[in-house]
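K.L.:
My questions concern the predicted model and sequence given below.
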Amino acid sequence: MRLLDWLHTNGQSLAGCGQGDIDRWLAEGTSYHYCARNFVLWCVRRGHAHDITIPIYVRENLRSEFIEADERWTLARRLLHDDTLDTMDRVAGLLLLLYAQPLARIATLTLAQLTQRITDRGVQLRLGSKPLVLPPPLDALVLDLVDRPQGRAVVGRTMELTSLLPGGAPGRPISARQLMRRVNRLGIQARLSRNTALIDLAAQLPATVLSDLLNLHIGTAAAWNDIAGNTRPGYAAEVSRRRTDT
């Protein structure tokens, strides 16, 4: 294992190394070094290492292709207000365009991830570690999906794992491939639209907030902060993490 060899050469052990050592190893090497991610996760789970991680590697060229911002908002407005479109397509497209959710994740959303606040009946969707409050009319569209015959009339019941976007087979969610075909018919290019949403969100929010709300790895969120030019929140998040590690 190249990581172990590198640590040994630098007079360090896996048990004693910190995140700073891992960051330096990644910075000095190629993208191949990110392949050690699963090994590091396994070592941390087994107690052979502590408080270290390797983020998921995303090729830079995948972060450099976008649609025009005006096109994104035109598509979003249509999905928000065009009642002739299928509700499932509208919800899936809006989660992609507004919150940069990949179709594979949207396809597996369950009713257990939805709640309604008692105070104002606001609809919350848990994508990451913290719930996201859905704005109108997206909240009403989501509730329309819940009220469909395939779903349930009550949200927030963790015992039920019914799909928010059911597929053709009973009890099975829609497939990501089928969802891709549906949004493509609406003129939505999934990857480019997600990139555009991510860079817009990353320009406004620090990495920690992106990670908590959108279920992004903190390293991935920080990388998008850098691309968007939002370096101060990313730096603050990094300082906060390092303080926690020490």
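P.N.:
Structure received.
K.L.:
can we go C-alpha only for contacts and neighbour counts from here?
P.N.:
Noted.
K.L.:
gap between stretch 164-178 and the chain center?
P.N.:
On the basis of Cα atoms, centre = their mean, to the nearest Å, stretch 164-178 sits 20 Å off its chain's mean C-alpha point.
K.L.:
So for that stretch, what gets flagged as buried?
P.N.:
164-167, 173-176 (16 or more other Cα atoms under 10 Å).
K.L.:
same question, stretch 65-74
P.N.:
Here stretch 65-74 shows 66-67, 72 as buried, counting by 16+ other Cα under 10 Å.
K.L.:
coming back round to it: closest one of the buried residues of stretch 164-178 to Ala190?
P.N.:
Ala190 has its nearest neighbour among the buried residues of stretch 164-178 in Ala176, at 11.0 Å by Cα to Cα.
K.L.:
Check it against this one:
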Amino acid sequence: MTAGAFLRAKQHTTVAIQFLHWLGQRGRQLGECTQHDVDAWFGAGTTTRQHANNFLYWAIRQRLVRHLTVPVPTNRTSPLTSEQEHLDAVRTLLLHDSLPAAHRAIGLMLVLFGQPLAQIVKLRTDQLRDGPDGLQVTFGSDWVNFPEPAATVIRVHLAARPGLSTAANPTSQLLFPGFMPGRPMHIYSVSNRLRTLGIRPLATRSRSWLQMVREAPPSVLADRLGHQSQDSDALRGACRHRLPRLRGPEASLQTADPQRITVATSHPYAPSHLGNGRRTRFYGRCRR
């Protein structure tokens, strides 16, 4: 057992003991614990109280308690870029000619699709296609479109992928090949390069998802963009307190047709339902 695993187990045990002591002060034994008790425990005190959830899950499986729902902890202080920062990131990635095309392409997939860097660098060339409908990429169950001029950046990268000149990678099918045989670009080198440009990967990804859930339900986005269902549930919880309640015509965005969820609709500042004129003005702002 590693030191980290030992410390986590110790903390979970300590918090479980604290929970039982707290429950005893309320005049209850474990088998008498009610949903009100659970809600009171998680609703007050420090954030370390959430570590009692493993003990409660175990108690439920052992049928020591019944009819209890353990709250799912949400991180309400997760990093999130402002809308202006997000717009600046798009502008930088589209116009930064001295930045390698590979890093610009990875950054655009982060900004436009909210994809984690670890998944982007593992993409293969057969996950891209260029045809009459434009340049498309698939992360999950469907193909989604790149808008121009972002598509042009991707095509520039495809025409001259780095790492193919070495004897180890002459026929690599990785979209972002590294310098080791069969290995993609290192996630940390990409992350560090983006940070030097003022682009914070996790905060940028959170902003992308926050904007996309204004267009379609998280479960639909998770399916089309290749995320696990538990990620979708976590996203829904994280965004619930940030999203305003929609009324009138805008409420239809919550039940948007999945077929409309292309990069144009998912992009927070150039949704396709606003028409080509608005998208043109958006990219005009990026070029300033």
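P.N.:
Okay, I see it. Because the structure is a prediction, the values reported are computed rather than measured.
K.L.:
How alike are these chains, TM-score-wise?
P.N.:
TM-score for the superposed chains, counting by TM-score structural alignment, normalised by the length of structure 1: 0.64, backed by 185 aligned residues with a Cα RMSD of 3.1 Å.
K.L.:
Among the buried residues of stretch 65-74 of structure 1, name the ones in helices.
P.N.:
The helices, defined by DSSP state H, take in Arg72 from the buried residues of stretch 65-74 of structure 1.
K.L.:
Dump the buried residues of stretch 65-74 of structure 1 to CSV, plus distance to Gly234 of structure 1.
P.N.:
Written out in CSV, the entries for the buried residues of stretch 65-74 of structure 1 read as follows (distance: Cα to Cα, whole Å):
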residue, distance to Gly234 of structure 1
Phe66, 22
Ile67, 25
Arg72, 25
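K.L.:
Which one of the buried residues of stretch 65-74 of structure 1 is nearest to Val133 of structure 1?
P.N.:
Closest approach between the buried residues of stretch 65-74 of structure 1 and Val133 of structure 1, by Cα to Cα: Arg72, at 20.7 Å.
K.L.:
Wait, that closest one touches Arg194, no?
P.N.:
No: at 9.6 Å, Arg72 of structure 1 and Arg194 do not qualify as touching, with contact defined as Cα atoms under 8 Å.
K.L.:
intersection of neighbour lists for these two?
P.N.:
Between them, Arg72 of structure 1 and Arg194 share these contacting residues under Cα atoms under 8 Å, 6 or more residues apart in numbering: Leu97.
K.L.:
And Ala3 of structure 2? What does it align with in structure 1?
P.N.:
Ala3 of structure 2 maps onto no residue in structure 1, with residues paired by TM-score structural alignment.
K.L.:
For Ala3 of structure 2, grab the count of nearby residues.
P.N.:
By the criterion of other Cα atoms under 10 Å, Ala3 of structure 2 has 8 neighbours.
K.L.:
Any figure for the gap between it and Phe55 of structure 2?
P.N.:
21 Å (Cα to Cα, to the nearest Å).
K.L.:
same thing with Phe113 of structure 2?
P.N.:
When Phe113 of structure 2 is compared with Phe55 of structure 2 (using Cα to Cα), they lie 37 Å apart.
K.L.:
When the two are compared, which one has more neighbours?
P.N.:
Phe113 (23 against 16).
K.L.:
so the more buried one touches Thr265, yeah?
P.N.:
No: between Phe113 of structure 2 and Thr265 there is no contact under Cα under 8 Å: 10.4 Å.
K.L.:
Can you tell me which of the buried residues of stretch 65-74 of structure 1 is closest to Leu143 of structure 1?
P.N.:
Arg72 (23.8 Å).
K.L.:
Contacts only, for the counterpart of the closest one in structure 2.
P.N.:
Here Arg72 of structure 1 is matched to His86 in structure 2, going by TM-score structural alignment. Contact analysis of His86 of structure 2 by Cα under 8 Å, 6+ apart lists 111, 204, 207.
K.L.:
Tell me, of those residues, which are also contacts in structure 1.
P.N.:
Among those, the ones whose aligned partners also touch in structure 1 (both residues aligned by TM-score structural alignment, their matches' Cα atoms under 8 Å) are 111, 204, 207.
K.L.:
any chance of these in a markdown table, plus secondary structure, neighbour count and distance to Gln35 of structure 2?
P.N.:
Shown next, in a markdown table, are those (DSSP: H, G, I helix; E, B strand; the rest coil; neighbours: other Cα atoms under 10 Å; distance: Cα to Cα, whole Å):
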| residue | secondary structure | neighbour count | distance to Gln35 of structure 2 |
| --- | --- | --- | --- |
| Val111 | helix | 26 | 41 |
| Thr204 | helix | 26 | 37 |
| Arg207 | helix | 23 | 34 |
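K.L.:
Just give me the closest of those residues to Arg278 of structure 2.
P.N.:
Val111 (18.8 Å).
K.L.:
Need the counterpart of the closest one in structure 1.
P.N.:
Match for Val111 of structure 2 (TM-score structural alignment): Leu97.
K.L.:
And Gly182 of structure 2, by the same measure?
P.N.:
Under TM-score structural alignment, Gly182 of structure 2 pairs with Gly171 in structure 1.
K.L.:
residue contacts, the nearest residue to its match once chain neighbours are set aside?
P.N.:
Closest residue to Gly171 of structure 1 apart from its sequence neighbours, by Cα to Cα, 6 or more residues apart in numbering: Thr162 at 6.8 Å. The contact partners of Thr162 of structure 1, taken as Cα under 8 Å, 6+ apart, are 110-112, 151-152, 171.
K.L.:
ok, those vs Gly219 of structure 1, which is closest?
P.N.:
Thr110 (26.4 Å).
K.L.:
With adjacent residues omitted, what lies nearest to the closest one?
P.N.:
Ser163 (4.3 Å).
K.L.:
Compute the distance between that neighbour and Leu114 of structure 1, please.
P.N.:
For Ser163 of structure 1, the distance to Leu114 of structure 1 - Cα to Cα - is 11 Å.
K.L.:
for Asp5 of structure 1, same thing?
P.N.:
Applying Cα to Cα to Asp5 of structure 1 and Leu114 of structure 1 gives a distance of 47 Å.
K.L.:
Show me which of the two is the more surrounded one.
P.N.:
Set Asp5 of structure 1 next to Leu114 and count neighbours by other Cα under 10 Å: Leu114 wins out with 24 against 12.
K.L.:
Help me confirm that Ser229 of structure 2 comes into contact with Ala222.
P.N.:
Yes: using Cα under 8 Å, Ser229 of structure 2 is in contact with Ala222, at 6.8 Å.
K.L.:
So which of the two has more stuff around it?
P.N.:
Taking neighbours as other Cα under 10 Å, Ser229 of structure 2 and Ala222 compare with Ala222 leading, 20 against 14.
K.L.:
Could you look up the SS state of the more buried one?
P.N.:
Secondary structure, DSSP: H, G, I helix; E, B strand; the rest coil: Ala222 of structure 2 is helix.
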